[in-house]
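>>> I would like the atomic coordinates for the input below:
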Amino acid sequence: MKNILKSAFTIAAIFAVLPLIAQQQDIKLPPEATEFWEPVIRKVTPGAQNNLPPSDAIVLFDGNNLNNFVSDRTGGFPEWKVENGAFTVTPRTGDIRTKQAFGDMQLHIEWSAPTVIKGEGQGRGNSGIFLMSHYEVQVLDSYESRTYSNGQAASIYKQHPPLVNAMKAPGEWNVYDIFFTAPKFNADGMLVSPARVTVVHNGILVQNNVEIKGPTEYIGIPNYKAHPAEMPIKLQDHGDLVSYRNIWVRKL
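The predicted structure is shown next:
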């Protein structure tokens, strides 16, 4: 009986080792076996500089007018001021949003904090970029002003602080390049996959494919609620004279 058991264990051990031996053997394949030619990659012409829109971008603001935006409060034409190739928040007129809706996207947007410095923390050069009108990438003068870490510039507001503080001084232009994956919901409205975002601030990675926990909340815990697959981008009127320019989007 012992010999039979011993033989059985030996056979089992051999079969367990065989896959490892097979993995170590060279698989003789021609180079063509691991090549594929379809689909043919779509051609996109880059901008003359990396901050300029490529050929497949949707330009939301080119320095001339706010025709691609509406007032989030009234649905009418925005009251924010366009001047010198940029536009500036007109305090207490309300947020503005894009006429067009977006889901997965690459967003390029440039912004500047007011040169007249007033206030501290959240009261200093505050605005916000709401992806799909729900998920805020913070805009704030955090150059030399302390606030809670998950509320400073380039944070996913009240969720993820930036990896570093890459702010430029007030009056200088900050650049956000945002790569966003929209949340997915099933037919019953249940969350299938959460939103994710990568943010590059002035050429520096500050959010590395982080998971967004739900819509931005000032108070309380974020919880997802089903919404359309594409929604407008919203820019916040927080009462400060924050300026924006050179805004373009690529749908992904």
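>>> C-alpha from now on. contacts and neighbour counts both.
Noted.
>>> Which residue ranges of the protein form helices?
2-24 (DSSP state H).
>>> Look up how far Gly203 lies from Leu163.
Per C-alpha to C-alpha, to the nearest Å, Leu163 is found 13 Å from Gly203.
>>> Show me which positions of stretch 208-223 end up buried.
Residues of stretch 208-223 classed as buried by neighbour count (16 or more other C-alpha atoms under 10 Å): Glu211, Ile212, Lys213, Gly214, Pro215, Thr216.
>>> Could I get those residues in a markdown table, plus columns for distance to Val44?
Output for the buried residues of stretch 208-223, formatted as a markdown table (distance: C-alpha to C-alpha, whole Å):
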| residue | distance to Val44 |
| --- | --- |
| Glu211 | 29 |
| Ile212 | 29 |
| Lys213 | 33 |
| Gly214 | 33 |
| Pro215 | 33 |
| Thr216 | 34 |
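>>> Please generate a structure for the following sequence too, so the two can be compared:
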Amino acid sequence: MKHQQISAILVLNLLLNVVAPAQTLPPASATEDWSVKPPVVMPGERDMPPSDAVVLFGGKQDLGQWVHLDGSAVKWEVNAEGMTIVPKTTDIQTKRKFGNAQVHVEWKTPDPKEDKGMNRGNSGVFLMGLYELQIYESYNYETRIYYNGQAGSVYKQHVPLVNAARKPQAWQTFDIVFTAPVFNADKTLKTPAYMTVLHNNVLILNHVELKGPMVYQGYPKYEYHESKLPLRLQEHGSRVSFRNIWIREF
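Okay, here's the model as predicted:
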């Protein structure tokens, strides 16, 4: 009996230690995707936009792509460097409408002596005219403004990961990847908007979910709107300047 038990144990161990046969892998070509060839885009050289970008404000300093919100011609100042907000003239927006997009904007805040109180280099980039990425003079400051209102914040929604602001009167960049919200056939929200932002080449927002359009007071919520809307720049009483604005839809 003892001999039979030992034999049974040996057989069991042999069965447990049998090496499984090697699986046959599919050929390498089985995982190769040849369905859609990516189009060729020439990257910009020396701060030039990519070859497929829509230049909204470039070297010619032409405001022909923009209007005020009432459709009138833009009254902002244009000079050799770019365009500068003229206070009390209201926001401007693009004549064209956009949805999902990569957006490049260069901006600078004015001499701090020009602004008073909390209104320091105050402006904003509104994706689809609704979702605000804040522009503000945020260099080396403490409690001038709440953190979800400083430069690079999704206004009143998301605080930037870091403060990458340059000194006042220095040119700064926003590189934005914006995914527009999607609505169902019954006009309810299907998927929210998302935003990724690099401020002066530093990642400050990483695919953050937007809670709805910007609101100053109260809490944001989504309401149905078109799948494409104009890009908007805010006039908030400060002489903020802009240059080299371009956009790529995806």
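>>> Of the buried residues of stretch 208-223 of the first structure, which belong to strands?
In this view, those that belong to strands under DSSP state E are Glu211.
>>> and the buried residues of stretch 208-223 of the first structure, which two are the farthest apart?
Glu211 and Thr216 (12.7 Å; C-alpha to C-alpha).
>>> For the equivalent of Pro54 of the first structure over in the second structure, grab the count of nearby residues.
Under the alignment by TM-score structural alignment, Pro54 of the first structure pairs with Pro50 in the second structure. Pro50 of the second structure is flanked by 16 other residues according to other C-alpha atoms under 10 Å.
>>> In the first structure, what residue corresponds to Thr173 of the second structure?
Alignment note: Thr173 of the second structure maps to Val175 in the first structure; criterion TM-score structural alignment.
>>> Hmm, Val197 of the first structure is touching Gln207, no?
Yes: checked against C-alpha atoms under 8 Å, the pair Val197 of the first structure and Gln207 is within contact range at 7.0 Å.
>>> Which stretch of the second structure lines up against stretch 205-217 of the first structure?
So stretch 205-217 of the first structure is aligned with residues 203-215, judged by TM-score structural alignment.
>>> Look up the closest residue to Gly85 of the first structure, ignoring the ones flanking it.
With sequence-adjacent residues excluded and distances taken as C-alpha to C-alpha, 6 or more residues apart in numbering, Gly85 of the first structure is closest to Gly63, at 3.8 Å.
>>> what's the nearest residue to the residue most central in space within the second structure if we skip its chain neighbours?
The centroid of the second structure falls nearest to Ile176 when counting by C-alpha atoms, centre = their mean (2.9 Å). In this structure, Ile176 of the second structure finds its nearest non-sequential neighbour in Val197, 4.6 Å apart by C-alpha to C-alpha, 6+ apart.
>>> right, and Asp56 of the first structure touches Leu252 too?
No: if you go by C-alpha under 8 Å, Asp56 of the first structure and Leu252 don't touch, sitting 10.5 Å apart.
>>> okay, these two: which has more neighbours?
More crowded of Asp56 of the first structure and Leu252, by other C-alpha under 10 Å: Asp56, with 14 against 11.
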